[in-house]
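Enquirer: Fold the following and give me the result.
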Amino acid sequence: MRTGLIAEKIGMMQIFEENGTQIPVTVLKVEPCTVIAQRKESVDGYNAVQIGARAVPANKVSKPLRGYFAQKEIEPCKLLKEFRVDEANLLAVGEKLDVNHFTANQFVDVTGVSIGKGFAGAMKRHHFGGLRASHGVSVSHRSHGSTGQRQDPGKVFKNKKMAGHMGARRVTKLNLSIHSIDSERGLLFIKGSVPGAKKGLLYIRDAIKKQSAI
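Expert: Now for the predicted structure:
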């Protein structure tokens, strides 16, 4: 496993191939990342790399973080993220990473926070079919119907699909393919959609379940 990178979601667009095929892609702006620290199994019990992005003035971070970055002799960063890696893929502190960390046609996993929908009913949240449109149903066409049994067990089981807060959760989409890379502008074009709203933060790393198509 290699380290991942931090990116910002710009939005979606479509790309037309030479044969006329239309491909929907999501545009991601990859932040220039710096290796802040290493985690070694001999010391910390696991192997990982801590990545920082979006450099900020020292007075924009807390005093403990100011000392932390000063000890590393690295400019303070607004964003910090730790990625698990293999021991062979540990990177030196201070090393710079950019969009060229990935390649076209590579499979990646993208993690982000899904768009919040607020309080949603069972039909929107869980795709329930709703009650009948006629024949005795009045006012409650979009209700979720019965939620339990009779006196035995006499309760509603946990995790029952019901109305409630929808979205605003950490989501990872697996095995997404990178269509192309714009090295000059630091952009990744990923086939299909990714979690989150525009300007949302995303974490991209090599796909775990699927090898690269290179």
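
Enquirer: all contacts plus neighbour counts: C-alpha atoms, from now on.
Expert: Fine.

Enquirer: Dead centre of the protein: give me the residue that sits there.
Expert: By Cα atoms, centre = their mean, the chain has its centre lying nearest to Thr111, at 1.7 Å.

Enquirer: Now do the same contact list for that one.
Expert: Listed by Cα atoms under 8 Å, 6 or more residues apart in numbering, the contact set of Thr111 reads Arg170, Val171, Thr172, Lys173, Val194, Pro195, Leu202, Tyr203, Ile204.

Enquirer: Now render the residues you listed as CSV, adding neighbour count.
Expert: Below are the contacts of Thr111 laid out as CSV (neighbours: other Cα atoms under 10 Å):
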residue, neighbour count
Arg170, 12
Val171, 15
Thr172, 17
Lys173, 15
Val194, 26
Pro195, 21
Leu202, 21
Tyr203, 17
Ile204, 21
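
Enquirer: Let's see which of those end up in strands.
Expert: Cross-referencing those against strands under DSSP state E gives Arg170, Val171, Thr172, Lys173, Leu202, Tyr203, Ile204.

Enquirer: tell me which of the residues you listed is nearest to Asp44?
Expert: Ranked by distance to Asp44 (Cα to Cα), the ones in strands among the contacts of Thr111 are led by Tyr203 at 22.7 Å.

Enquirer: The closest one and Ile190: what is the separation?
Expert: 13 Å (Cα to Cα, to the nearest Å).

Enquirer: How about Val156?
Expert: Relative to Ile190, Val156 is positioned 42 Å away (Cα to Cα).

Enquirer: and the two? which has more neighbours close in?
Expert: Ile190 (26 against 11; other Cα atoms under 10 Å).

Enquirer: What helix or strand is the more buried one located in?
Expert: According to DSSP states H and E, Ile190 maps onto strand 187-191.

Enquirer: which other residues reach that strand?
Expert: 23-30, 99, 176-182.

Enquirer: Before we compare anything, build this one as well:
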Amino acid sequence: MPNTNGILGRKVGMTRVYNEMGRSISVTVIEAGPCKVLQKKTVGKEGYNAIQVGFLEKKESRLNKPEAGHFKRSGGTGYYHVREFRVTEPEVYEIGQDITLAEVVKIGDQVDITGKTKGRGFQGVMKRHGFGGGKASHGSGFQRAPGSIGCSAYPGRVVKGKKLPGHMGTDKKTVKNLTVVDVREDENILLVQGAVPGAKNGLVSIYTKA
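Expert: Below is the predicted model of the structure:
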């Protein structure tokens, strides 16, 4: 059976391990899978080939009626996270089938990992955009303000995309070409070299190279 090009996981945290050369490297620990196949999508019906998978089981009492009906086809168990992964041959998968970590990645693979960055709330231009700010001495009244944002007589308005204070974080971000350092099949644990977007317990999507 061909592998999917990805699997869902939960960021556990970061630590350090030693490689075969005795060098300490920082790694991100991810609990990845198993994921349940909930639905198959084909070019003939939906216009593209993909499988829908669920990750982290949810109690039946927490499901609403539409969710319960959808999950019933794959065995009745609900899931907190539902995502799609493109596949070339959706017909080889079965509804209710489990996709495990060992089927998707192995040690030494290069993977792309997508997550949601940490939320920082409402922030000013210095933290949000890296502005330098004004003088902090000699009676200056301009320290952390954005400064003038107008354009005089023409065009007489604030241009779109102007860097201003606002909500920071919770953005979708992908880090590419991370090396898989270790795969612990019995614990569904994946170790990748480097940092991964998001806070602890945040959902991440792990994509393998086609």
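
Enquirer: TM-score for this pair?
Expert: The TM-score (TM-score structural alignment, normalised by the length of the second structure) is 0.88; 207 aligned residues with a Cα RMSD of 2.2 Å.

Enquirer: what residue of the first structure matches up with Gly115 of the second structure?
Expert: In the first structure, the residue matched to Gly115 of the second structure (TM-score structural alignment) is Gly112.

Enquirer: Now for the counterpart of Gly134 of the second structure in the first structure: which residues touch it?
Expert: Alignment note (TM-score structural alignment): Gly134 of the second structure maps to Leu131 of the first structure. Taking Cα under 8 Å, 6+ apart as the contact definition, Leu131 of the first structure lies against Val137, Ser140, His141, Arg142, Ser143, His144, Gly145.

Enquirer: any idea how far the fifth one lies from His179 of the first structure?
Expert: Right, the one you point to is Ser143 of the first structure. Look at Ser143 of the first structure and His179 of the first structure: by Cα to Cα, they are 42 Å apart.

Enquirer: show me where the second structure has helices.
Expert: 65-72, 101-104, 125-129 (DSSP state H).

Enquirer: counterpart of Ile51 of the first structure in the second structure?
Expert: For Ile51 of the first structure, the aligned position in the second structure is Val53, judged by TM-score structural alignment.

Enquirer: what about the closest residue in space to Phe69 of the first structure that isn't next to it in sequence, how many residues close to it?
Expert: Spatial nearest neighbour of Phe69 of the first structure, chain neighbours left out: Pro76 (5.7 Å); criterion: Cα to Cα, 6 or more residues apart in numbering. Pro76 of the first structure is flanked by 25 other residues according to other Cα under 10 Å.

Enquirer: Trace Pro76 of the first structure over to the second structure, please.
Expert: Checking TM-score structural alignment: Pro76 of the first structure goes with Gly78.

Enquirer: okay but its match is in contact with Lys65, surely?
Expert: No - with contact defined as Cα atoms under 8 Å, Gly78 of the second structure does not count as touching Lys65 (11.2 Å).

Enquirer: Which part of the second structure matches stretch 150-158 of the first structure?
Expert: Aligned by TM-score structural alignment, stretch 150-158 of the first structure falls on residues 152-160 of the second structure.

Enquirer: What's the match for Ile7 of the second structure in the first structure?
Expert: Checking TM-score structural alignment: Ile7 of the second structure goes with Leu5.

Enquirer: what sits against the nearest residue to that match once chain neighbours are set aside?
Expert: Once flanking residues are discounted, Leu5 of the first structure sits nearest to Ile204: 5.3 Å by Cα to Cα, 6+ apart. Going by Cα under 8 Å, 6+ apart, Ile204 of the first structure touches Gly4, Leu5, Ile6, Ala7, Val108, Asp109, Val110, Thr111.

Enquirer: What does Ile204 of the first structure correspond to in the second structure?
Expert: Using TM-score structural alignment, Ile204 of the first structure lines up with Ile206 in the second structure.

Enquirer: Equivalent analysis for Asn19 of the first structure, please.
Expert: In the second structure, the residue matched to Asn19 of the first structure (TM-score structural alignment) is Met21.

Enquirer: From the structure, what's the count of residues near that match?
Expert: By other Cα under 10 Å, neighbour count at Met21 of the second structure equals 6.

Enquirer: Show me the strands in the second structure, by range?
Expert: 6-18, 24-32, 35-41, 50-58, 78-86, 98-99, 110-116, 121-123, 166-168, 172-184, 189-193, 203-208.
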